[in-house]
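# following is a predicted model, sequence given first.
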Amino acid sequence: MAEPFPRGPLVLPADLEKAITAHMRGAYPQEGCGLLAGAAGRVLAWFPCRNVHPDPLMAYEADPRDLIAAFRKMEARGWELLAICHSHPQSRARPSAADVRQANYPEALYLIWSLADRDRPEVRGFWIRGGQVTEHPVRVE
């Protein structure tokens, strides 16, 4: 399956990056999560989701109601799912073994916000397919 934006980085507007970072910090010490939508590798919208995982300190599961609402808005606007994002409150921005096992959307990039250094959050993107992890650049502008 081809990536929706294989030739360049995912372009994340600075205002959305700030909003996502605020959401992830607000979820701390739990993992925050949400979806990014847009077209041609350019993020146009951020859909924050509530984490309903039974152990939200160690994993995330987006509230199904939030997911349904986000996908309805995407469809109505003709946008595609570009990325699924979540935070790692205490660890680096690298997919964990659980992240790899739970990566059920091979057409979406997975963005991880590390809050290990809460003053300098780090975001990195990854394709996760068939248990294989490949980093993909993310450019904030």
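Done, it's in. Residues are numbered from 1 along each chain as shown.
# could you use CA atoms for every contact and neighbour count after this?
Will do.
# ranges for the helices of this protein?
For the chain, the helices defined by DSSP state H cover 14-27, 64-77, 97-101.
# can I get those helices in TSV with mean neighbour count?
Below are those laid out as TSV (neighbours: other C-alpha atoms under 10 Å):
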stretch	mean neighbour count
helix 14-27	17
helix 64-77	14
helix 97-101	13
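# now the residue nearest the centre of the chain: closest residue in space, sequence neighbours ignored.
The chain has residue 85 as the residue nearest its centroid, 1.3 Å off, counting by C-alpha atoms, centre = their mean. Computed as C-alpha to C-alpha, 6 or more residues apart in numbering, the closest residue to residue 85 that is not its neighbour in sequence is residue 111, at 4.4 Å.
# residue 61 now?
Using C-alpha to C-alpha, 6+ apart, the nearest residue to residue 61 is residue 53, at 4.8 Å.
# then residue 129?
Distance criterion C-alpha to C-alpha, 6+ apart; nearest residue to residue 129, sequence neighbours excluded, is residue 106 at 5.4 Å.
# hold the first one in mind and look at this next one:
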Amino acid sequence: MIRWPEPGWPLAVRDAVVHHLESAYPEEGCGVILQTGDAGPWRVRPLRNAAARPHTAYAFAPEEWLAVSMEADARAERVVCVFHSHVESPATFSPEDRAQAAPEGHPLLPGVSYLIGSVHRGCVVWVCQYGWQGDDFRLQEP
């Protein structure tokens, strides 16, 4: 059983995130979770990892991020979570994650949480969610 930090997320969302992260192994998988309004349906949008070192980092391709942004606008959705995996390592918010999510100490996507899945031997074994609180990203407890 995977420890999942947000019990309110639909099982289909959890399954889609886990499936994508496991299928990306041995590279880091990444994507976003979108929602229509505040209580509307959820959608998982896996993205290709365009990082130069995809075994140890993730990055969205600019053209794919633009496409997601345009899709979300057209569907009246908003990004509620960015997700990615850490391969053979813990689901902690790393210094590199922090530098990418909040360069110069300010979050690029205010109000968006970050979900990190720890993938070992091709299986997600632990998931942690982080959110901006005060002046840094902190672990969000269920």
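Yep, it's here. Quick caveat: nothing in here was measured; it's all calculated off a predicted structure.
# state the distance from the residue nearest to residue 129 of the first structure to residue 131 of the first structure.
10 Å (C-alpha to C-alpha, to the nearest Å).
# tell me the contacts of the residue nearest to the centre of the first structure?
For residue 85 of the first structure, the contact set (C-alpha atoms under 8 Å, 6 or more residues apart in numbering) comprises 33, 34, 35, 36, 110, 111, 112, 113.
# and the buried ones among the residues you listed, selectable in ChimeraX?
The ChimeraX command for the buried members of the contacts of residue 85 of the first structure (criterion: 16 or more other C-alpha atoms under 10 Å) is given here:
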select :33,34,35,36,110,111,112,113
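# how about the counterpart of residue 88 of the second structure in the first structure, nearest residue that isn't a chain neighbour?
Under the alignment (TM-score structural alignment), residue 88 of the second structure pairs with residue 90 in the first structure. In this structure, residue 90 of the first structure finds its nearest non-sequential neighbour in residue 116, 4.5 Å apart by C-alpha to C-alpha, 6+ apart.
# give the contact list for the aligned partner of the one you found in the second structure.
Under the alignment (TM-score structural alignment), residue 116 of the first structure maps onto residue 120 of the second structure. Taking C-alpha under 8 Å, 6+ apart as the criterion, residue 120 of the second structure is in contact with 87, 88, 89.
# gap between residue 120 of the second structure and residue 16 of the second structure?
Distance of residue 120 of the second structure to residue 16 of the second structure, computed by C-alpha to C-alpha: 18 Å.
# just residue 89 of the second structure next, same as before
21 Å.
# with residue 133 of the second structure instead?
27 Å.
# got it, and residue 83 of the second structure?
For residue 83 of the second structure, the distance to residue 16 of the second structure - C-alpha to C-alpha - is 11 Å.
# make a markdown table out of the helices of the first structure and add distance to residue 124 of the first structure.
Shown next, in a markdown table, are the helices of the first structure (distance: least, C-alpha to C-alpha, whole Å):
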| stretch | distance to residue 124 of the first structure |
| --- | --- |
| helix 14-27 | 12 |
| helix 64-77 | 22 |
| helix 97-101 | 14 |
